[in-house]
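In: Pasting the sequence and the predicted coordinates here, then a few questions.
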Amino acid sequence: MISFDFIIVFLCFQIDRRRKDQCFLAKDYWWRALLIFMIQEILVNLVYAVYTWVEVFA
């Protein structure tokens, strides 16, 4: 999951080098990639934690 996210971010930055205006993850907005990555990881970990908790205590 984490490696897949890094591949997506890497590809977006590769596209950014060629078309700076059309890419969502432009160099000025590198923090957007970091924010999306952090939010996605937090959501995945939260869902996994809730699922594990339900499996253990249910």
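Out: In hand now; what should we look at?

In: alpha carbons only for contacts and neighbour counts from here, please
Out: Fine.

In: Show me which residues of the longest helix along the chain are buried.
Out: Scanning the chain for the helix with the most residues, using DSSP state H, yields helix 30-57. Of the residues in helix 30-57, those buried under the neighbour-count criterion (16 or more other CA atoms under 10 Å) are Ala33.

In: adding another structure so you can compare the two:
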Amino acid sequence: MLYSGKTAEEILLTNVEGLFERLDLGQHLSVNRRNGFYSMTLKIREHAAQAVAAT
């Protein structure tokens, strides 16, 4: 639900890294899951940036 209902601009302004740190994901997820989670959020941000650039 991190990005649910947000515009592309709002997604780009979301401080995902700060949220991950506050949740202390490094302690709660395995390295592979953490890397996958980061990769997924980066891909979402890439799509959001493309959407913003297209407007």
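Out: Cool, the structure landed. What you see is a predicted model, and the numbers here were worked out from it, not measured in a lab.

In: so what secondary structure elements neighbour the longest helix of structure 1?
Out: Judged by 3 or more CA pairs under 8 Å, 6 or more residues apart in numbering; DSSP states H and E, helix 30-57 of structure 1 is in contact with helix 2-18.

In: Show me what the helix it packs on packs onto, helices and strands only.
Out: Under the contact criterion of 3+ CA pairs under 8 Å, 6+ apart, the helices and strands touching helix 2-18 of structure 1 comprise helix 30-57.

In: nearest residue to the residue most central in space within structure 1 other than its sequence neighbours?
Out: For structure 1, the residue lying nearest the average C-alpha position, counting by CA atoms, centre = their mean, turns out to be Phe37 (2.6 Å). Nearest in space to Phe37 of structure 1, with sequence neighbours left out and distances taken as CA to CA, 6 or more residues apart in numbering, is Asp5 at 7.0 Å.

In: Thank you, goodbye.
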